[in-house]
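Asker: following is a predicted model, sequence given first.
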Amino acid sequence: MIQLQPRHAMALFTALTLTVVPALAQTGEKIAKAGNAAGAPACVTCHGASGQGLPTAGFPRLAGLNAAYFLRQLQSFHDATRVNPIMAPIVQQLSAADRQALAAYYAGLAVTNNDGESPADPKSLIAGEALAQRGDWNNGVPACAQCHGRKGLGVGAAFPQIAGQHPTYIVSQLQAWRTGMRKNDPLGLMHGIALKLSAADIDAVAAYYGSLDAAPSTKRSVKP
């Protein structure tokens, strides 16, 4: 067996990545826009032509999500550790290769800000920011920023970007963590946190993260 030096191994890995990921993304784009032969519908129907989601219907932004995180969510819908009546049957019609292709495609899409949405109530933003950045240690609630980053842009494959995600979707997921309909969190972390949040807390933190820049390079004010 040929032993590669570290620098040669890295060069080979980079070359393979540059070759494989674009091909996967192209396949993912076809499924996202037209579905597949197994009967899975086009993802754009619910998540929008550019993966930015449909906030009024509660469908989340997928564009720019970490590929490994995205893939794990599809697997969770498949094995029912994340329960959703819409996604469950769709994922059953996606092969493992289809899921990888979709993850690669959506990870490569540009993220845009939610310009034009109604501004959140200032009091909700203040309360949400306090929970997000400092937590509520009297009730055992850590700061969201400890896992999702100070600006809510996500950390690795375990903690997704929530900055700029639609508030309606954030609320629905916190409720799903609370009830156990979603239980694919590391060490049960989100379930425990959601149980300690009031309905007002959930609305506030969702409003705060929904007001943040999803694309940090785009300059705009998040204040109402």
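Answerer: Alright, I've got the coordinates.

Asker: from here on, contacts and neighbour counts on C-alpha atoms
Answerer: Noted.

Asker: where do the strands sit along the chain?
Answerer: Assigned strands in the chain: none (criterion: DSSP state E).

Asker: so which elements touch the longest helix seen in it?
Answerer: Using DSSP state H to define each element, the chain has its longest helix at helix 6-34. With contacts taken as 3 or more CA pairs under 8 Å, 6 or more residues apart in numbering; DSSP states H and E, helix 6-34 sits against helix 96-107.

Asker: quick one, the helix it packs on and helix 6-34 angle?
Answerer: If you take axes from the mean of the first three to the mean of the last three CA atoms, to 10 degrees, helix 96-107 sits at 90 degrees to helix 6-34.

Asker: mind listing what's buried in helix 96-107?
Answerer: Across helix 96-107, burial judged by 16 or more other CA atoms under 10 Å covers 98-107.

Asker: what residues does that helix touch?
Answerer: If you take CA atoms under 8 Å, 6 or more residues apart in numbering as the criterion, helix 96-107 is touched by 21-22, 24-29, 31-32, 51, 62-68, 70-71, 74.

Asker: filter those residues down to the buried ones.
Answerer: 21, 24-25, 27-29, 31-32, 51, 62-67, 70-71, 74.

Asker: any chance of the buried residues of helix 96-107 in TSV, with distance to Gln92 too?
Answerer: Formatted as TSV, those follow (distance: CA to CA, whole Å):
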residue	distance to Gln92
Asp98	11
Arg99	10
Gln100	14
Ala101	15
Leu102	14
Ala103	16
Ala104	19
Tyr105	19
Tyr106	19
Ala107	21
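
Asker: put this next to the previous one:
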Amino acid sequence: MKLIIKSLIMILFAAGAYAADEPDMKAGEDIAMKGTPEGATACFACHGTRTEENKTGSFPRMVNQSQYYILQQLKDYSSGARNNAVMGPIAKALTDKEKADVAAYYAKILFPTPKVKKAASAVLKRGEELAVVGDLKIQVQACNNCHGPGGMGMAPAIPAIAGQHANYLEAQLKAWKDGQRKNSADLMGPIAKRLSDKDISALALYFEQVQINAGKAVAK
């Protein structure tokens, strides 16, 4: 627990010290929709647009994320701190300014609310328990303690997970559990390792059901 608190303080300190030139939203939109001549693929191909999302669930929804968090992930992909065969080459093809521009663009736009299949009530109940209360028996604190009420995120450094694709959330938790995802591993690794695969699935399905409406997280 002390390690988690220390890591959170370091992240928030870094976020507070973060400063960047005023981003160019139009340039960010151009990158998102067209990519760059240097080889960065258009973001919308995987992450969707204002009116339509990628429905596979393999790529994250960019809803309600801060510019800082998106930019930090791009930097981690570029440096190799976060390993991904798709995002690594794309992030490396972007300049620092282009990373900031596209991060600012995605931090501001709104996405349509996706329709998701309702999971079994017992599964959602377990997911909600872990999200809101945690589980003392396995020494896992509530997800909302860090990710905010309803999993809406704690800007600038802690991401929103409300309404995120279940497939993506499950994959990331398992990556931390198995040690495959390295960034934020000091925070998420110990938690993910204490969760069973069933608990991971329950959490992912629960947060997928939570939608962000008018700035509030609402369980469907």
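Answerer: Thanks, I have the structure now. Keep in mind it's a predicted model, so treat the numbers as computed, not measured.

Asker: grab the nearest non-local neighbour of the residue nearest in space to the middle of the second structure.
Answerer: Closest residue to the average C-alpha location of the second structure: Pro159 at 5.0 Å, with CA atoms, centre = their mean. What sits nearest to Pro159 of the second structure in space, not counting adjacent residues and going by CA to CA, 6 or more residues apart in numbering, is Gly153, at 4.7 Å.

Asker: what about the one you found, neighbour count?
Answerer: By other CA atoms under 10 Å, the residues close to Gly153 of the second structure number 21.

Asker: didn't it look like it was pressed against Gln65?
Answerer: Yes - under the criterion of CA atoms under 8 Å, Gly153 of the second structure makes contact with Gln65 at 7.5 Å.

Asker: what do we get in the first structure for Ser78 of the second structure?
Answerer: Applying TM-score structural alignment, one finds that Ser78 of the second structure aligns to His78 in the first structure.

Asker: what's the nearest residue to its match if we skip its chain neighbours?
Answerer: His78 of the first structure's closest residue in space is Val91 (CA to CA, 6+ apart), at 5.8 Å.

Asker: what does Gln172 of the second structure give?
Answerer: Gln172 of the second structure's closest residue in space is Arg181 (CA to CA, 6+ apart), at 7.4 Å.

Asker: any idea how far the residue nearest to His78 of the first structure is from Asn36 of the first structure?
Answerer: 11 Å (CA to CA, to the nearest Å).

Asker: what's the answer for Ala199 of the first structure, then?
Answerer: Taking CA to CA, one finds Ala199 of the first structure at 39 Å from Asn36 of the first structure.

Asker: more neighbours: these two, which one.
Answerer: Asn36 (18 against 12).

Asker: the more buried one: what's it in contact with?
Answerer: Counted by CA under 8 Å, 6+ apart, Asn36 of the first structure has contacts 30, 42, 94.

Asker: what do we get in the second structure for the last one?
Answerer: Going back to what we said before, that points to Leu94 of the first structure. Match for Leu94 of the first structure (TM-score structural alignment): Leu94.

Asker: that match reaches Ala40, doesn't it?
Answerer: Yes - judged on CA under 8 Å, Leu94 of the second structure makes contact with Ala40 at a distance of 6.5 Å.

Asker: neighbour count winner among these two?
Answerer: A direct count of neighbours by other CA under 10 Å for Leu94 of the second structure and Ala40 places Leu94 higher, at 23 against 18.

Asker: ok, now which ones touch the more buried one?
Answerer: 36, 38, 40.

Asker: if we use 7 Å, what do you get?
Answerer: Listed by CA atoms under 7 Å, 6 or more residues apart in numbering, the contact set of Leu94 of the second structure reads Ala40.

Asker: please report the distance of it from Ala166 of the second structure.
Answerer: 28 Å.

Asker: kindly report the same for Tyr77 of the second structure.
Answerer: Distance, Tyr77 of the second structure to Ala166 of the second structure, using CA to CA: 22 Å.

Asker: what does Val102 of the second structure give?
Answerer: Distance from Val102 of the second structure to Ala166 of the second structure, by CA to CA: 24 Å.

Asker: the residue nearest to Gln172 of the second structure and Met188 of the second structure, how far apart?
Answerer: Distance from Arg181 of the second structure to Met188 of the second structure, by CA to CA: 9 Å.

Asker: overlap in contacts of those two?
Answerer: Joint contacts of Arg181 of the second structure and Met188 (CA under 7 Å, 6+ apart) do not exist.

Asker: how many residues are close by the residue nearest to Asp185 of the first structure when sequence neighbours are not counted?
Answerer: Excluding the flanking residues, the one nearest Asp185 of the first structure by CA to CA, 6+ apart is His191, at 7.6 Å. Neighbours of His191 of the first structure under the rule other CA under 10 Å: 22.

Asker: and the one 4 residues further on, by the same measure?
Answerer: When neighbours are defined as other CA under 10 Å, Leu195 of the first structure has 14 of them.

Asker: what about the match of Ser78 of the second structure, neighbour count?
Answerer: Neighbour number of His78 of the first structure under other CA under 10 Å is 19.

Asker: quick one: stretch 59-66 of the first structure to chain centroid distance?
Answerer: Relative to the mean C-alpha coordinate of its chain, stretch 59-66 of the first structure is positioned 5 Å out (CA atoms, centre = their mean, to the nearest Å).

Asker: next: stretch 18-33 of the first structure.
Answerer: 19 Å.
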